[in-house]
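1. Sequence plus predicted model, see below.
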Amino acid sequence: MRLDHLTSWDADWAGLRVVVTGLGLSGFSAADTLIELGARVVVVDGRDSEENRQRADTLRIVGAADVLLGPEHQGRLPDVDGQPAQLVVTSPGWNPRQPLLAAAYDAGLEVWSDVELAWRVREREGRTPAEWLVLTGTNGKTTTVGMAESMLQAAGLRALAVGNVGTPVLDAIRDPEGYDVLVLELSSFQLHYTHTMSPLASVVLNIAEDHVDWHGSFEEYQAAKARIYERTRVAAVFNAEAPETVRMVENADVVEGCRAIGFTTDVPAVSMLGLVDGLVVDRAYIPERRESATELASLEDFGELAARHNVANALAAAALVRAYGVAAEAVRDGIRNYEPGAHRIQAVARRDDILWINDSKATNPHAASASLSAFRSVVWIAGGLSKGVDYAELVAENADRLRGVVLIGADTAPLRRALAEHAPDVPVFDAAVGDTGTDAATDGSAVMHEAVRLAAGHAVPGDTVLMAPAAASMDQFASYAQRGHAFIEAVRVLMEDTPTES
């Protein structure tokens, strides 16, 4: 009953006994926030690393926190100050079947994400809380939140992209200056543990098989994504080219008066945003939408980012910010000003008419397919932690553009089987270099140097060497960013060591 009343920063959080699982960015931010609120906190993390020990020391200094590091602490629900916990706030990497969380559910405890905690403390006496625009999807999330942030800032608003994009939402909530709008990139993991969020606008960009190992099934993964629409107040935005997202909106329990707004890279129907003769147009947020449309931007405003999937991301971002009331000119300026982040179809080098592209962010088949479809002739570097997905459709759809494939990853069997069945004539090379193991601390640099060497040996003028792994990185790298940096460094070394053809 006490938790029902914890709906603002100024509520009575003092003495609440909370277990926080995970000491990464979101876990540390949640623990730090709870300590500031006056709660009693125990943090559990299975990794007893130097980085975690430093974070633990910081938490112990700032307030009432006990930190338990090491795998032996993950199997049970600890007491807090000698008494049973009253709440668990979990990091997204922890799935509900993990023993500590299973014990929490068995004890009848609520399990929150850091997003749920942030929603509950966003209101604070003397401040106007930021509006929330929220999005999820299998691919394109980071690009879309970045574009939405750029559009909002072009409108003169104090806005920030937060959540799974890197900046924890609780850090933004506690910013002393505050924000007008927060754009949240939310993973299916975070949504699974989020229960009361009521955003101004929400969108599922797309849906494809991913994270089956975490959720247990593709159906459960879809159900977690669909939670983003619950309690949306102004606009539930769907992808007209992804029927699953249409059904999610149709089945969502939104606030009365919320509108269903679509986006499409084709000509838009009423209450949609889309493309007409190379123009991004709005037929949703204007009074005369039945007879006409308002121009928001042109494809020329995208510059080198005019690929179809980037235009779709911009349409989704525009649908979110237009729900807030952003003017058409700011949408255009936001597209022009947007600069994509690293590791997302990032050009690394071009020499001897061979283009080298880093798309380490392509951590699943759907994202990798978007990358592959952008190039005509590809030497593809791929593989990693597959997360239980199937590669057959990805390979079949792109077989005709593959000149060769270089496999990385500790277990190449799933991708190798798909290639043998659907692209049997494409040469396949293995970049294995000794025993890499499955330790996420492995830097993978030797594997990537070998992969780049093999790709360079097979590529010919006119080819693109594309590192779009279609898999997670944690079998050989600490993160997709480290994997991307390893590729960039390996290409740099190759360019230095190999003379240019005359």
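-> Yep, it's here. Residues are numbered from 1 along each chain as shown.

2. Please make it C-alpha for all contacts and neighbour counts, starting now.
-> OK.

3. ok, the spatially closest residue to residue 155 that is not a sequence neighbour - contacts?
-> Leaving aside its chain neighbours, residue 155 sits nearest to residue 330 (5.1 Å; criterion: C-alpha to C-alpha, 6 or more residues apart in numbering). Contacts here follow C-alpha atoms under 8 Å, 6 or more residues apart in numbering; on that basis residue 330 touches 151, 152, 154, 155.

4. let's see it at 6 Å
-> 151, 154, 155 (C-alpha atoms under 6 Å, 6 or more residues apart in numbering).

5. roughly how far apart are it and residue 301?
-> 12 Å (C-alpha to C-alpha, to the nearest Å).

6. And stretch 291-300, end to end?
-> By C-alpha to C-alpha, one end of stretch 291-300 lies 25 Å from the other end.

7. Which residues does it contact?
-> By C-alpha under 6 Å, 6+ apart, the residues outside stretch 291-300 that reach it are 278, 279, 280, 281, 282, 283, 328, 332.

8. cutoff 8 Å now
-> By C-alpha under 8 Å, 6+ apart, stretch 291-300 touches 278-283, 286, 306, 328-329, 331-332, 335.

9. what's the most distant pair in the residues you listed?
-> Greatest spacing in the contacts of stretch 291-300, by C-alpha to C-alpha: 286 and 306 (25.3 Å).

10. Can you say which helix or strand has residue 27 in it?
-> helix 25-37 (DSSP states H and E).

11. I'd like to know which elements that helix is packed against.
-> Judged by 3 or more C-alpha pairs under 8 Å, 6 or more residues apart in numbering; DSSP states H and E, the packing partners of helix 25-37 are strand 17-21, strand 40-45, helix 50-62, strand 87-90, helix 114-121, helix 169-173.

12. So residue 129, which state does it fall into?
-> coil (DSSP: H, G, I helix; E, B strand; the rest coil).

13. Quickly find the element holding the residue lying closest to it once chain neighbours are set aside.
-> Distance criterion C-alpha to C-alpha, 6+ apart; nearest residue to residue 129, sequence neighbours excluded, is residue 123 at 5.4 Å. For residue 123, there is no host helix or strand (DSSP H and E).

14. Number of residues surrounding residue 123?
-> 18 (other C-alpha atoms under 10 Å).

15. Could you double-check that it lies in contact with residue 174?
-> No: if you go by C-alpha atoms under 8 Å, residue 123 and residue 174 don't touch, sitting 10.7 Å apart.

16. so how many other residues sit close to residue 8?
-> 17.

17. Give me the contacts around stretch 227-236.
-> 134-136, 191-192, 196-204, 248-249, 252-261, 320, 323.

18. Give me the buried subset of those residues.
-> 134-136, 191-192, 197-204, 248-249, 252, 254-255, 258-261, 320, 323 (16 or more other C-alpha atoms under 10 Å).

19. Please compare the first structure with the one that follows:
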Amino acid sequence: MSGLLAHLPGAAAFAGRRVTVAGLGVSGVSAARALARAGAHVTAVDGGDGERPRARAAELAGEGVDVRLGDGDTLPPGTELVVTSPGWRPDSPLFAAASAAGAEVIGDVEVAWRLRGPAGPPWLAVTGTNGKTTTVRMLAAILTAAGLRTAAVGNIGASLVDAVLADPPYDVLAVELSSYQLHWAPSVRAHSGAVLNLAPDHLDWHGSMAAYAAAKGRVYEGNVAACVYNAEDPATEALVREADVTEGCRAIGFTLGPPGLSQLGVVDGVLADRAFLPDRLHRAQELAGVADVDPPAPHNIANALAAAALARAYGVEPRAVRDGLRAFRPDPHRIEHVADVGGVAYVDDSKATNTHAAAASLAAYPSVVWIAGGLAKGATFDDLVREAAKTLRGAVLIGADRPLIAEALARHAPGVPVVEVTEAGTGAMAEAVREATGLAAPGDTVLLAPACASMDMFANYAERGHSFAAAVRALPAAP
């Protein structure tokens, strides 16, 4: 074997093979570079041909990678293995061609797992419809507080391939896995895994709710210590029951109520563990206070419990759970308090890009003027509005699919005043904030929880959140 990574046991699986890497995003570039260094003959393909793909192509050319821009559909002759980036759909022509040629298709997560080899750092893996990034970052903070060398990687943005090749090696990795990544990762076997929740999402990619759930459930396959599930979401427990795990692996639930046996939960403002202590039949272990969770919204407490369960499954002491949660700071645009103006709180949860996330955000506040809308991605809003109706004081709707939300409000919250912002340009959010301010009274929360994707009006959810915060700070009485 000739590659720069020849010393790694997992590199032998790729040495000498003809590999096509689909996509030149962060994960694709890392995979192409690592595979070339492992001794594979790598061709990278990407449908783009702009400045960024060209810069990445030049970077990879120095690694001996053949890059073909402007055509992501044609399979290079002789390809034995295709490595896809997470966003490429399973029905892409490239994969049909790979199937016809007898070439295996895997994702960058699978590449990382195979390169890792049997002696690599164990993975504590998190998936779910919502809360993945926050939970993984909480988990990494807890592991760090325990004195372990770790990183939050995977779907969170940092390359998992780079993490498993790190020198010195990590002790353990906190890994966020999307349903896309799990779909293309058949042999990943985490030390312990968690499914935080399940709600319809990405069905256009997976084809059905059953296929989406099955992809999420792969996080439990082969777990060694614990399968962590949401005791208040029966679909996650069902995935545990279906999983093929290592003998001795335990099912560990988390709940916002008092914990049952082999669960973590909440008792009198305390995060309590009845799963990882010798006398769990008769007592619980205090891990942290609800006040140690930032912010202490119900769904964020659930995230903290899931992170704590994975850390405890790995053997982390209770004090490290508390210290890690105290050290954790949430990412922007996740129920982020922007300002108080005239007795009204303004909160940015632009990351709430689907109905499940928006429902959790709305449930965190007793009296809400809701700013919502964007691209629905095929979602319906009746259940969301029905559940939130009692807390809504008003709604301001933006974006391409705002009529769908307006119709749901008319059906299930007919007494709630609704304003539709028809402007589609940069001033739309400023107008939405002004309209919401007009509907709000002291004690209310103006909440941006769009329940929709952002790309009809903004580059991404972060730009949408920044626009909201700027509009709030531009209000006449803003601090």
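-> Right, received. Where do you want to start? Predicted, not measured: the structure shown is a model, and the values here were computed from it.

20. How close are the two chains, by TM-score?
-> The TM-score (TM-score structural alignment, normalised by the length of the second structure) is 0.94; 473 aligned residues with a C-alpha RMSD of 2.0 Å.

21. just to revisit the earlier point, work out for me the element the residue nearest to residue 155 of the first structure sits within.
-> Assigned by DSSP H and E, residue 330 of the first structure falls in helix 328-337.

22. tell me the SS of the corresponding residue of the first structure for residue 246 of the second structure?
-> Mapped onto the first structure by TM-score structural alignment, residue 246 of the second structure lines up with residue 255. Classification of residue 255 of the first structure using three-state DSSP returns coil.

23. picking up where we left off before, from the contacts of residue 330 of the first structure, pick the one nearest residue 462 of the first structure.
-> Out of the contacts of residue 330 of the first structure, the member with the shortest distance to residue 462 of the first structure (by C-alpha to C-alpha) is residue 151, at 35.8 Å.

24. Could you find the counterpart of the closest one in the second structure?
-> Aligned partner of residue 151 of the first structure by TM-score structural alignment: residue 142.

25. Surely that match is within a strand?
-> No: counting by three-state DSSP, one finds residue 142 of the second structure to be helix, located in no strand.

26. hmm, back to that, list buried members of the contacts of stretch 291-300 of the first structure by neighbour count.
-> Buried among the contacts of stretch 291-300 of the first structure by 16+ other C-alpha under 10 Å: 279, 280, 281, 282, 283, 328, 331, 332, 335.

27. So residue 363 of the first structure sits against residue 474, correct?
-> No: between residue 363 of the first structure and residue 474 there is no contact under C-alpha under 8 Å: 10.6 Å.

28. ok so, going back, and the helices and strands packed on helix 25-37 of the first structure as a markdown table, adding distance to residue 181 of the first structure and mean neighbour count?
-> Shown next, in a markdown table, are these (distance: least, C-alpha to C-alpha, whole Å; neighbours: other C-alpha atoms under 10 Å):
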| stretch | distance to residue 181 of the first structure | mean neighbour count |
| --- | --- | --- |
| strand 17-21 | 27 | 26 |
| strand 40-45 | 30 | 25 |
| helix 50-62 | 29 | 14 |
| strand 87-90 | 24 | 24 |
| helix 114-121 | 13 | 23 |
| helix 169-173 | 10 | 22 |
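
29. In TSV: the ones you listed, plus distance to residue 501 of the first structure.
-> Shown next, in TSV, are these (distance: least, C-alpha to C-alpha, whole Å):
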stretch	distance to residue 501 of the first structure
strand 17-21	54
strand 40-45	52
helix 50-62	45
strand 87-90	54
helix 114-121	53
helix 169-173	50
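
30. Residue 128 of the second structure: neighbour count?
-> By other C-alpha under 10 Å, 23 other residues sit near residue 128 of the second structure.

31. aligned partner of it in the first structure?
-> Using TM-score structural alignment, residue 128 of the second structure sits opposite residue 137 in the first structure.

32. any idea how far its match lies from residue 144 of the first structure?
-> 10 Å.

33. Also residue 312 of the first structure?
-> Counting by C-alpha to C-alpha, the gap from residue 312 of the first structure to residue 144 of the first structure is 9 Å.

34. Compare those two (neighbour count), which wins?
-> Neighbour count, other C-alpha under 10 Å: between residue 312 of the first structure and residue 144, residue 144 has more, with 28 against 25.

35. for stretch 142-160 of the second structure, which positions count as buried?
-> By neighbour count with 16+ other C-alpha under 10 Å, stretch 142-160 of the second structure contains the buried residues 142-146, 148, 150-156, 158-160.

36. and for it, what are the contacting residues?
-> 26-27, 30, 108-109, 112, 133, 136-137, 140, 163, 170-178, 308, 311, 316-317, 320-325.

37. In contact with residue 442 of the second structure, which residues are there?
-> Contacts of residue 442 of the second structure by C-alpha under 8 Å, 6+ apart are 342, 343, 344.

38. Please say which position in the first structure it maps to.
-> Using TM-score structural alignment, residue 442 of the second structure sits opposite residue 461 in the first structure.

39. Helix or strand for its match, just tell me which one.
-> Counting by DSSP H and E, residue 461 of the first structure is found in no helix or strand.

40. ok, now which ones touch the residue nearest in space to the middle of the second structure?
-> Against the mean C-alpha coordinate of the second structure, by C-alpha atoms, centre = their mean, the closest residue is residue 132 at 3.8 Å. The contact partners of residue 132 of the second structure, by C-alpha under 8 Å, 6+ apart, come to 126, 176, 177, 196.

41. Can I take it that the first one is in a helix?
-> Yep, that's residue 126 of the second structure we're talking about. No: secondary structure of residue 126 of the second structure (three-state DSSP): strand, not part of a helix.

42. Surely it is in contact with residue 191?
-> No: counting by C-alpha under 8 Å, residue 126 of the second structure stays clear of residue 191, with 11.2 Å between them.

43. Please enumerate the strands of the stretch 101-250 of the first structure.
-> 111-112, 131-136, 159-163, 181-185, 201-204, 235-239 (DSSP state E, counting those that start in this stretch).

44. start and end residues in the second structure for the shortest one, please.
-> Residue correspondence for strand 111-112 of the first structure in the second structure, counting by TM-score structural alignment: residues 105-106.

45. Give me the distance between residue 345 of the second structure and residue 386 of the second structure.
-> 23 Å.

46. Residue 417 of the second structure maps to what in the first structure?
-> Checking with TM-score structural alignment, residue 417 of the second structure has residue 427 as its match.

47. and the nearest residue to its match once chain neighbours are set aside, which of the three is it?
-> Ranked by C-alpha to C-alpha, 6+ apart and with sequence neighbours excluded, the top spatial neighbour of residue 427 of the first structure is residue 404, at 4.9 Å. Recorded secondary structure, residue 404 of the first structure: strand (three-state DSSP).
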